[in-house]
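Undergrad: Below is the sequence, then the predicted model.
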Amino acid sequence: MTKALTFLIAGASALCMSPALAETQPCGQRDGILDALSQKYGEVRTSVGLTSNGWMMETFAADGGSWTITVTKPDGTTCLIAAGKSYEQVAAGAAIAGEPS
C-alpha cells in the first residue's frame, strides 16, 4: 500500500471515529446510498475497513472518475464522509512522485 493511500485511509479513519462529524454529514439507509453511488456515479466498492469504534469505513470509486468515502454505523445508517474526482487505482508499493525511493 502506498504512503499516500495509507495517509488517506488513516485520515478517513480518524474522521470516522468522530461521532459529531458523522452526525453532520449526509446520512441515510445503506441500500439507498449504495444504489445512488452505483446508479448516479458508477462507483463500486474498492476498499473496506473497521474503525476503532466498530463502524465500517468503505471507499467507492469509478475508474478514472469520482470517489466517495462512507461510514456505516451498526444500526445500518450510512454517512458520506468525503468525495472527490479523478480517482486512480495504483499498484501496491507504487512510487509517489517526489517521494524518496
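TA: Alright, I've got the coordinates.
Undergrad: contacts and neighbour counts: CA atoms only from here.
TA: Fine.
Undergrad: Neighbours of L21, how many?
TA: 12 (other Cα atoms under 10 Å).
Undergrad: residue contacts, it?
TA: By Cα atoms under 8 Å, 6 or more residues apart in numbering, the residues touching L21 are L15.
Undergrad: where does it fall, helix, sheet strand or coil?
TA: Following DSSP: H, G, I helix; E, B strand; the rest coil, L21 is assigned to helix.
Undergrad: Got another one to weigh against that:
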Amino acid sequence: MLIRALALCLMLASPATAQQAQCGPVPYIMSALMGRYGEAVVDDRTEDRALWQMWANAETGSWTLTATLGMTTCIVAAGQGYDGQTVLDLISGVAL
C-alpha cells in the first residue's frame, strides 16, 4: 500500500512543480504551507490509507496538493491560479 501511494505521488508530479515530490514530517510541511505561503486546507479526501489535501491561498492564488501517510506528508503538486480545484479534480483518472 505504501509503495502504491508513493508511486501515485510521483505519477502526479506535474510541470507546475518542476521537481520531485518533497516529503517531510507532517508538522513541518503544515507549518510551511500555513506560515510561508498563507495557505489553508480547502479540500481533503482519504484514498488508499493516504490523506490527500488541497491547500490554497485565495488572496495570492497559490495552491498545493499534499498526500499524508502516517506522519509523513509529501507535496505532490503546487502552482498558481487556484480557482476551486478539489483533490478529486487532480487525482481523478489515476488508478489507486
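TA: Perfect, I can see it now. In this text, all values refer to a predicted model and were calculated from it rather than measured experimentally.
Undergrad: where does L65 of the second structure land in three-state SS?
TA: Under three-state DSSP, L65 of the second structure falls in the strand class.
Undergrad: Need the counterpart of it in the first structure.
TA: When the first structure is aligned by TM-score structural alignment, L65 of the second structure is paired with I69.
Undergrad: Distance of its match relative to T6 of the first structure?
TA: I69 of the first structure sits 14 Å away from T6 of the first structure, taking Cα to Cα, to the nearest Å as the criterion.
Undergrad: and those two? which has more neighbours close in?
TA: The residue with more neighbours, out of I69 of the first structure and T6, is I69; 23 against 11, by other Cα under 10 Å.
Undergrad: Now do the strands in the second structure.
TA: Taking DSSP state E as the criterion, the second structure contains strands spanning 22-25, 40-47, 50-56, 63-69, 72-79.
Undergrad: circling back to that earlier point, give the full set of residues in contact with the closest residue to the match of L65 of the second structure other than its chain neighbours.
TA: In this structure, I69 of the first structure finds its nearest non-sequential neighbour in T59, 4.5 Å apart by Cα to Cα, 6 or more residues apart in numbering. Contacts for T59 of the first structure (Cα under 8 Å, 6+ apart) come out as R45, T46, S47, V48, W67, T68, I69, T70.
Undergrad: Between those residues, identify the one with the most neighbours.
TA: Result: T70 is most packed of the contacts of T59 of the first structure (other Cα under 10 Å), 26 neighbours.
Undergrad: Can you find the partner of S31 of the second structure in the first structure?
TA: Matched to the first structure by TM-score structural alignment, S31 of the second structure sits across from D35.
Undergrad: Against S47 of the first structure, how distant is the most centrally placed residue in the first structure?
TA: The C-alpha lying nearest the average C-alpha coordinate of the first structure belongs to I69 (Cα atoms, centre = their mean; 2.3 Å). With distances taken as Cα to Cα, I69 of the first structure is found 9 Å from S47 of the first structure.
Undergrad: Show me whatever sits in contact with both of the two.
TA: Listed contacts common to I69 of the first structure and S47 are E58, T59, F60; contacts here mean Cα under 8 Å, 6+ apart.
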